[in-house]
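Undergrad: Sharing a model that was predicted from the sequence below.
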Amino acid sequence: MTTTRETPVRLTQFAHGGGCACKIPPGELEDVLGGLAAPMTTTTDTPLLVGLATGDDAAVVTLPADGGAPTQAVVSTADFFTPVVDDPYDWGRIAAANALSDVYAMGGRPVLAVNLLAWPRDVLPFDLAREVLRGGLDIATEAGCHVGGGHSVDDPEPKYGMAVTGLADPTRLLRNDAGRPGVPLSLTKPLGLGVLNNRHKATGERFEQAVATMVALNRDASAAAVAAGATCATDITGFGFLGHLHKLARASGVTAVVDTAAVPYLDGAREAVRDGYVSGGTRRNLEWVAPFTDFGDTDADTRLLLADAQTSGGLLVAGEVPGAPVVGELVLRREHSVVLS
């Protein structure tokens, strides 16, 4: 299941956190962003379809059309984080796939990305930074997305990601506020990335199944969801499955009922929780969602896995996606936004 591979530099040792687990906690972030939505003027010819209001995965504006309804929307996002794995090329691939995922989570296709790089130039050699950028370029190329430069700064802690621009049909967006009662919930990647990454950081063990999952694009799942007529989705990253599901349910005015036995996990994830490789970000996620969640008789380890801070996780789609397990359904609003069964 695991192998140990010696690397000259363990990049994860230069980061206080790892991957999306280094995000600002969701409760604190919502406090900061409260009331900051910019008022829109009536003269703009690029209406904002998706902004700060529901904490969706990306911002969306429509392009002006010559008469009739707009037929094109621009999707914009940015995502970067500290090293989640020691291998610089893998970190670049993971960070790029994660940034592109925000566009896929909106039902769009990425067309242009620019790199965001922070590097401790007096501590880590630049040949490692080159490998990080090469990994990002390879994933963007796989996605059919141009990389047109970027921005770099000297920073005591290495960070990498991308700002991404995509295109979408404004009438076929995937939004986190479009869930409706009676619709099933599909999850396109297994959970457990956070605890496996945390174990990797602590021990140096390499989990190939985790790397393969993180570098896999959400492109096909997004296209399948849109083709199936889905209108609601989000991607599972730093706030964990429960956190992102809570945001979706809250924005949509519904309750999500989760069949915990149907949720898939990566090999080794439960063992990592058992052995204590749980990040502070995951524990903060669980604390944040607890007031909004009916846990029933779900055991403590499963609760942690459901709140596990994912990096480049899958899509959670309100609708059926071919090949993806159905893990629950949306129902009429109840006392809690999420109910585990």
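TA: It's in.
Undergrad: Please count neighbours and contacts with C-alpha atoms only from this point.
TA: Fine.
Undergrad: and the closest residue to residue 80 other than its chain neighbours, helix, strand or coil?
TA: The shortest distance from residue 80 to any residue other than its chain neighbours is 3.7 Å, reached at residue 161 (CA to CA, 6 or more residues apart in numbering). Recorded secondary structure, residue 161: strand (DSSP: H, G, I helix; E, B strand; the rest coil).
Undergrad: Check residue 334 too.
TA: coil.
Undergrad: Now it. Nearest residue, chain neighbours left out?
TA: That would be residue 255: by CA to CA, 6+ apart, it lies 6.0 Å from residue 334.
Undergrad: The one you found contacts residue 340, correct?
TA: No - look at residue 255 against residue 340 with CA atoms under 8 Å: they stay out of range, at 10.7 Å.
Undergrad: of these two, who's got more company?
TA: Each of residue 255 and residue 340 has its neighbours counted (other CA atoms under 10 Å); residue 255 has more, 27 against 18.
Undergrad: give me every residue that touches the more buried one.
TA: Going by CA atoms under 8 Å, 6 or more residues apart in numbering, residue 255 touches 249, 330-334, 336-339.
Undergrad: take a look at this one as well, against the first:
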Amino acid sequence: MSAAPASPIRLTELARGGGCACKIPPGELEDVVAGLRGTDPGDDLLVGLDDGDDAAVVRIANGQAVVMTTDFFTPVVDDPYDFGRVAAANALSDVYAMGGTPLVAVNLLAWPRDVLPMEVAAQVLQGGFDVAREAGCHVAGGHSIDDAEPKYGMAVTGLADPDRLLRNDAGEAGLPLTLTKPLGTGVLNSRHKQTGEVFAQAIASMTALNRDASVAALAAGVRAATDVTGFGLLGHLLKLVRASGVDAELDAAAVPYLDGARQALADGYVSGGTRRNLDWVRPHLSASVDEDELLLLADAQTSGGLLVVGELPGHPVIGRLVARAGDGPHVAVR
């Protein structure tokens, strides 16, 4: 942990929330899109709205599929270059979570031009460009608007093998659950927003690409995965088990956390998004751990890791999928 930045501009002060904690609550979002389901135009749309997967996937010619996603949010850190890096890594993650390779991205920028110099926006865009370049993904233009709150992200198009996708509806009972990044960015980002403290470990985690984990999952024959972002580990796990028709058992002691995350929780830096995540999951939850542990498991992550149904060398196994025991999805936390 280092001292607060010397710059007088604090991007996080210009936004009501930050990062993926700004997502519309999962229950409300599902109600909004419910009427759009069932309108898929034919068999070539391999992944659409039905299970709330990480990206849309459409089969094209020559044994390939196009993966399409978009993601943008308000600042999660004060440094504009790091904000761009985090937002780009987060947007690219949805392609990796489907087992795809990013091909081209376009920028999405909302900027309070009467409040923040455009030179600062240029730093945000540079951060996004540099992460996309690290991913081997072209950046070609985009769209910008004048807005009261700064927001940045990308729309990303990638390619995948339609027969080797990572989906959230392909989980099978008996398989282990692996997590490829530690949790805790939500509470650390909340602390950063309120105090200005900078957490290098959180920035390093949020800007790390999920590329290697995706490649390793495909090489291991994994068929089911999702990334862990604004709905927290519990929220994304619930979506996976619901879509797959199974239940899950989670070993809370096996879940890794970033340094400082537990202290940030103890000091009260919990976002409203995290509490809404836990409220949404609770009817499907049984737990022998305390409320603080559940809040960490529901912590709204920004640019989190992959939750993989299978084992990946070098990453912790945190639970397993089990056969559906009742009428609805259930997650047991021990």
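TA: Now that the structure is in, tell me what you want to look at. On a predicted model such as this, the values are computed, not experimentally measured, just so you know.
Undergrad: picking up where we left off before, map the residue nearest to residue 80 of structure 1 onto structure 2.
TA: With TM-score structural alignment as the criterion, residue 161 of structure 1 lines up with residue 153 in structure 2.
Undergrad: how deep is that match tucked in, by neighbour count?
TA: There are 30 residues near residue 153 of structure 2, going by other CA under 10 Å.
Undergrad: Please apply the same query to residue 291 of structure 1.
TA: 11.
Undergrad: So which bit of structure 2 is stretch 89-109 of structure 1 matched to?
TA: So stretch 89-109 of structure 1 sits over residues 81-101 in structure 2, by TM-score structural alignment.
Undergrad: roughly how far is that stretch from the heart of the chain?
TA: 9 Å (CA atoms, centre = their mean, to the nearest Å).
Undergrad: Which of the contacts of residue 255 of structure 1 has the largest number of neighbours?
TA: residue 338 (30 neighbours).
Undergrad: Please verify my assumption that that one contacts residue 247.
TA: No - if you go by CA under 8 Å, residue 338 of structure 1 and residue 247 don't touch, sitting 9.8 Å apart.
Undergrad: Now do the helices in structure 1.
TA: Remark: helices assigned in structure 1 by DSSP state H are 26-33, 88-105, 126-142, 193-203, 208-215, 219-227, 240-252, 269-274, 280-289, 300-306.
Undergrad: So which of the ones you listed is the most surrounded?
TA: helix 88-105 (a mean of 29; mean count of other CA atoms under 10 Å).
Undergrad: and the angle for that helix with helix 219-227?
TA: Orientation of helix 88-105 of structure 1 against helix 219-227 (axes from the mean of the first three to the mean of the last three CA atoms, to 10 degrees) gives an angle of 0 degrees.
Undergrad: ok, back up a step: can the helices of structure 1 go into JSON lines with extra columns for distance to residue 262 of structure 1?
TA: Below are these laid out as JSON lines (distance: least, CA to CA, whole Å):
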{"stretch": "helix 26-33", "distance to residue 262 of structure 1": "26"}
{"stretch": "helix 88-105", "distance to residue 262 of structure 1": "22"}
{"stretch": "helix 126-142", "distance to residue 262 of structure 1": "30"}
{"stretch": "helix 193-203", "distance to residue 262 of structure 1": "17"}
{"stretch": "helix 208-215", "distance to residue 262 of structure 1": "18"}
{"stretch": "helix 219-227", "distance to residue 262 of structure 1": "18"}
{"stretch": "helix 240-252", "distance to residue 262 of structure 1": "13"}
{"stretch": "helix 269-274", "distance to residue 262 of structure 1": "15"}
{"stretch": "helix 280-289", "distance to residue 262 of structure 1": "20"}
{"stretch": "helix 300-306", "distance to residue 262 of structure 1": "12"}
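Undergrad: quick one, what contacts residue 288 of structure 1?
TA: Contacts of residue 288 of structure 1 by CA under 8 Å, 6+ apart are 26-27, 243.
Undergrad: Please compute how far stretch 270-290 of structure 2 lies from its chain's middle.
TA: 17 Å.
Undergrad: Also stretch 237-255 of structure 2?
TA: 16 Å.
Undergrad: so it matches what in structure 1?
TA: Under TM-score structural alignment, the match for stretch 237-255 of structure 2 is residues 245-263.
Undergrad: now do the same end-to-end measure for that stretch.
TA: 13 Å (CA to CA, to the nearest Å).
Undergrad: Need the counterpart of residue 297 of structure 2 in structure 1.
TA: Aligned partner of residue 297 of structure 2 by TM-score structural alignment: residue 306.
Undergrad: Show me how far stretch 133-143 of structure 1 is from its chain's centre.
TA: 18 Å.
Undergrad: same question, stretch 266-277 of structure 1
TA: 21 Å.
Undergrad: What is the burial count for the counterpart of residue 140 of structure 2 in structure 1?
TA: Counting by TM-score structural alignment, residue 140 of structure 2 corresponds to residue 148 in structure 1. Residues within reach of residue 148 of structure 1, counting by other CA under 10 Å, total 10.
Undergrad: ok, for residue 148 of structure 1, nearest residue in space, not its chain neighbours?
TA: Closest to residue 148 of structure 1 by CA to CA, 6+ apart is residue 114, at 5.4 Å.
Undergrad: and that neighbour, what does it touch?
TA: Per CA under 8 Å, 6+ apart, neighbours of residue 114 of structure 1: 147-151, 162-164.
Undergrad: Give me the outermost residue of structure 2 relative to its centroid.
TA: Relative to the centre of structure 2, the most outlying C-alpha is that of residue 114, 30.9 Å out, by CA atoms, centre = their mean.
Undergrad: ok so, going back, I'd like the distance between the residue nearest to residue 334 of structure 1 and residue 19 of structure 1.
TA: 29 Å.
Undergrad: again with residue 100 of structure 1
TA: Distance from residue 100 of structure 1 to residue 19 of structure 1, by CA to CA: 15 Å.
Undergrad: Repeat that for residue 98 of structure 1.
TA: According to CA to CA, residue 98 of structure 1 stands 10 Å off from residue 19 of structure 1.
Undergrad: Between the two, which contacts overlap?
TA: Joint contacts of residue 98 of structure 1 and residue 19 (CA under 8 Å, 6+ apart) are residue 311.
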